[in-house]
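1. Give me the fold of what follows.
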Amino acid sequence: MTAESARQQRRLLFLLTSILAVNQLDRHIVNICLAAIGAEFSLSDTELGLLAGPAFMVAYVIFGFPIARLAVSFDRRNIIGVSMIAWSTLTLMIGMAQSFAQLVLLRIGVGIGESGAVATSHAMISDLYPPERRASAISTFMTGANIGLLLAFVLGGLITQTLGWRYAFVFAGLPGLVLAAILLTTTKDPERRSLPGESDDRRALIRRTLARIAPDPGLRNLTLAIGVNGIVTFAMLTWTATFLIREHGATPLAAGVILAFVAGVVGGLGTFFSGRLADHLARRDPRHRMTLLVVATFAAKPFAIAFLLTDWLPLGVLALSISVLFSSAYWGPTLAHLHGGVDAVMRPMATTMVLFCYNVLGIAVGPVIVGAISDLAGGTQTGAGLRYGLVTVQIAGLLSAWFYWNVRRSMAAPTE
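-> As a prediction, the model looks like this:
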């Protein structure tokens, strides 16, 4: 590879990573604005949950598969660029919405647009880099998700507090239009490395992977555990800022900074160190990976509930941080067990299926359950509705420990 080709390779990877950051910014900016949106349109928490979750995710899932099929035959750069123009424009237009119906329709549109970016970017990166460098490239790309989440909470909170929630959506939509123009005018779709007939092989691989996971009690329980974790994670991610604003009188900026620190910094540390601890424990007995997740799940819940029940914000932030440190432990051990339970050729597809379960259950179910419980408990009238909803979800999240224990029971003891 020439020096110029290497520069173009790095430049495209940086651009795709930036696009992912904007993708996540536009997806999660709504979370920091829920309190202000609900107040302006007199919405119930159930309606806010629908806006944050299913309005986006159902469209994202339904349109993700046909757009992925288009990416097999058409220019992937154009698919990402057009998708980005669409979702960025619709994000900007959310700031101009005049009714709940308009908010939902625009949010559905954002979901449709965003469904054309992430999977297509993964495919481009896989063709851009050889197999021996692909994992590092994809890891670099995925840092865009963390950057986007931090931007959504910090910048979203700052703009909502100083200019109002409508401007938060306007400013969130603008960067995507600029990046789309750069992508479409300065880059080209990498040459495809896939072989003729690979699409047929991929369809067969989907069937084979499903046939491997579904009947296996360990992998089946692992998938259920990650689905429960998704519900808890996205319920907290969606509603914590609104909870801080309602229950503790926090400003949108303060709530955003707290969430950025807890979800971004503390969550990242938990994920990083838990993977290394799980590998260390697994040298003695691979079942200890699941033991770690059972213990971490039980350890996280008292601190999460303490955060939701305390009236002193500094103590609540400390408790939430400790809870997230434990509750973010599941990714490394979960994926390690999954990859060890399927053939090497199935690992990417198995990972995709597990992530699909995590995202669909998490975003489509978690925010709505909390919103509905909050309304039953009085909603915004009592100010305690979200507390009841989030505590309920946290307690129900103990199901994941049971599923992880079932995974452990399905594993054979190590031989001496």
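2. going forward, measure contacts between C-alpha atoms and count neighbours the same way
-> Noted.
3. Contacts for stretch 242-257, please.
-> 31-35, 152-161, 241, 311, 313, 383-384, 386-387 (C-alpha atoms under 8 Å, 6 or more residues apart in numbering).
4. run the last query once more with 7 Å
-> Applying C-alpha atoms under 7 Å, 6 or more residues apart in numbering, the contact partners of stretch 242-257 are 32, 34-35, 153-154, 157-158, 160-161, 241, 313, 383, 386.
5. Highest neighbour count among the residues you listed?
-> Neighbour counts for the contacts of stretch 242-257, by other C-alpha atoms under 10 Å, peak at residue 32, which reaches 31 neighbours.
6. Go ahead and report the secondary structure state at that residue.
-> helix (DSSP: H, G, I helix; E, B strand; the rest coil).
7. ok, for residue 206, nearest residue in space, not its chain neighbours?
-> Closest residue in space to residue 206, ignoring its immediate chain neighbours: residue 349 at 6.8 Å, by C-alpha to C-alpha, 6 or more residues apart in numbering.
8. Centre-most residue in this structure?
-> residue 359 (6.3 Å; C-alpha atoms, centre = their mean).
9. To compare with the earlier structure, here is another sequence to fold:
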Amino acid sequence: MENQPNQNNPKTPLSRAGGRYENGIVLLMALTFGCLFFDRLALNFLMPYVSKDLQLNNSQIGLLAGALSLAWAFSSFFSTAWAETNNKKKIVFIIAVFVFSICSFGSGLATSFVTLLLARLLMGLAEGPVIPLAQNFVERESSPHRLGINAGILQGMGSALFGSILAPVVLVQIAENVGWRNAFYIAGAPGLLLGLIAWVYVKKSTAESAQIKEMSTLNLSELLQYNNIKWGIPVACCVFGWWFATLPFISNYFVNTQGMSADEMGKTMGLLGVSGLFSSILVPGLSDKIGRKKVILFFCGVGACYPFAVYFLAGSGAHLPVMFLTYFMMGLIPLVAAVVPSEAVPDYLKAKAIGLITGVAEIVGGVLIPALAGLLSDAVDPSAFLWIAASLALAGLAFSTKLK
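-> Have a look, this model is predicted:
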């Protein structure tokens, strides 16, 4: 996995010359990514309020995270594959942005576990194709030497800046002052504007499907012939699972087990978001310089230390700084979900490869892992989710040795 331009994806002179448009696409996709994660992660940060009002236990919290991820996973692959095959990527992207923005209101209207579960399922279906298509648009317009850092900017501004830094601070303050339901309503508004901007700004050439080799919508068997797809799937499952094993439970754990106030929890989650922002740019950028495999191996090892920092350093002066550093494994998400698959396959399979890896990783890492973590945290110990995360980081390290 040397840092070389993908021979399957030679950039056209227009793409290479369009630096301004390249930067514009990266910024627009990053902002859209940000709104999506702001909406998706809102429930995690509002969970202390929602779980109290709706009387939710850890198993139900894990199922809520899993339901959204399951819907997201199927929609991510099948909607993206359909859009690629039928040359409808732009229209699918724009409709999905509008729908997930509207769906954010559904979470605010929930009155029970069942209605909240339905709202999250609908949101997952709408959000599924947005990330693979956004990554595909960015990859299409990226200069070869900027692919890693552009994917990192997308992840950094998206899930880190909006989803992990602004969301916990802003949403907790809204919930404290005007209630958690209003926080969900406010979270859904910006996506509508970005959908309109994407409608006008994204060029036809950016979203146009490459010439397909066969009249097939899925190309599953062909995709699995590529080494970095075959082994990239379990690596992505472990990286996603490491993140999702902790994400639905960590705010509750900080408040109910480690005794943080709501304000302290919000600031701690915001600090982890800053770590996610830095890592999402620095880690993929580093991989542009020294290669993808070396970076994935190293930061899987770093991420295995994060649960130990959360558990053993609580209350000490080292708690926050060590959590900040070990959370840098989050920077692997754009690598394993977008860069590795897009570099592994020819043009006509790129969007499908991203959708496949994202979809499978969402099912395993975002559905099964949170459900298991919730059950064990209820049945064994409230910290059980942390040890699941540590195990997944080590498994990801082992699988990544098979990458080329």
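10. Okay, helices next: where are they in the stretch 51-200 of the first structure?
-> Counting by DSSP state H, counting those that start in this stretch, the stretch 51-200 of the first structure has helices at residues 54-73, 76-94, 100-114, 118-128, 131-162, 165-186, 198-213.
11. Quick check: which of those is nearest to residue 25 of the first structure?
-> If you check each of the helices of the stretch 51-200 of the first structure against residue 25 of the first structure by C-alpha to C-alpha, helix 131-162 wins as the nearest, at 4.5 Å.
12. out of the helices of the stretch 51-200 of the first structure, nearest to residue 276 of the first structure?
-> Short answer: helix 131-162, nearest of the helices of the stretch 51-200 of the first structure by C-alpha to C-alpha, at 16.9 Å.
13. List the buried residues for the closest one?
-> 134, 137-138, 141-142, 144-161 (16 or more other C-alpha atoms under 10 Å).
14. Then stretch 110-125 of the second structure?
-> In stretch 110-125 of the second structure, counting by 16+ other C-alpha under 10 Å, buried: 110, 113, 116, 117, 118, 119, 120, 121, 122, 123, 124, 125.
15. And stretch 97-111 of the second structure, by the same measure?
-> In stretch 97-111 of the second structure, counting by 16+ other C-alpha under 10 Å, buried: 97-108, 110.
16. returning to what we had before: tell me which element the residue nearest to the centre of the first structure is part of?
-> Applying DSSP states H and E as the criterion places residue 359 of the first structure in helix 347-376.
17. can you pull out the helices in the stretch 301-416 of the first structure?
-> Counting by DSSP H, counting those that start in this stretch, the helices of the stretch 301-416 of the first structure are 313-327, 331-341, 347-376, 385-396, 399-410.
18. mind listing what residue 41 of the second structure touches?
-> residue 163 are the contacts of residue 41 of the second structure under C-alpha under 7 Å, 6+ apart.
19. To which residue of the first structure is it aligned?
-> Aligned by TM-score structural alignment, residue 41 of the second structure pairs with residue 28 of the first structure.
20. Buried residues, whichever helix or strand its match is part of. List them.
-> Using DSSP H and E, residue 28 of the first structure maps to helix 3-41. Within helix 3-41 of the first structure, the residues that qualify as buried are 8-9, 12-38, counting by 16+ other C-alpha under 10 Å.
21. where does the closest residue to residue 342 of the second structure other than its chain neighbours sit relative to residue 90 of the second structure, distance-wise?
-> Counting by C-alpha to C-alpha, 6+ apart, residue 342 of the second structure lies nearest to residue 350, which is 5.0 Å off, once chain neighbours are set aside. Distance from residue 350 of the second structure to residue 90 of the second structure, counting by C-alpha to C-alpha, to the nearest Å: 15 Å.
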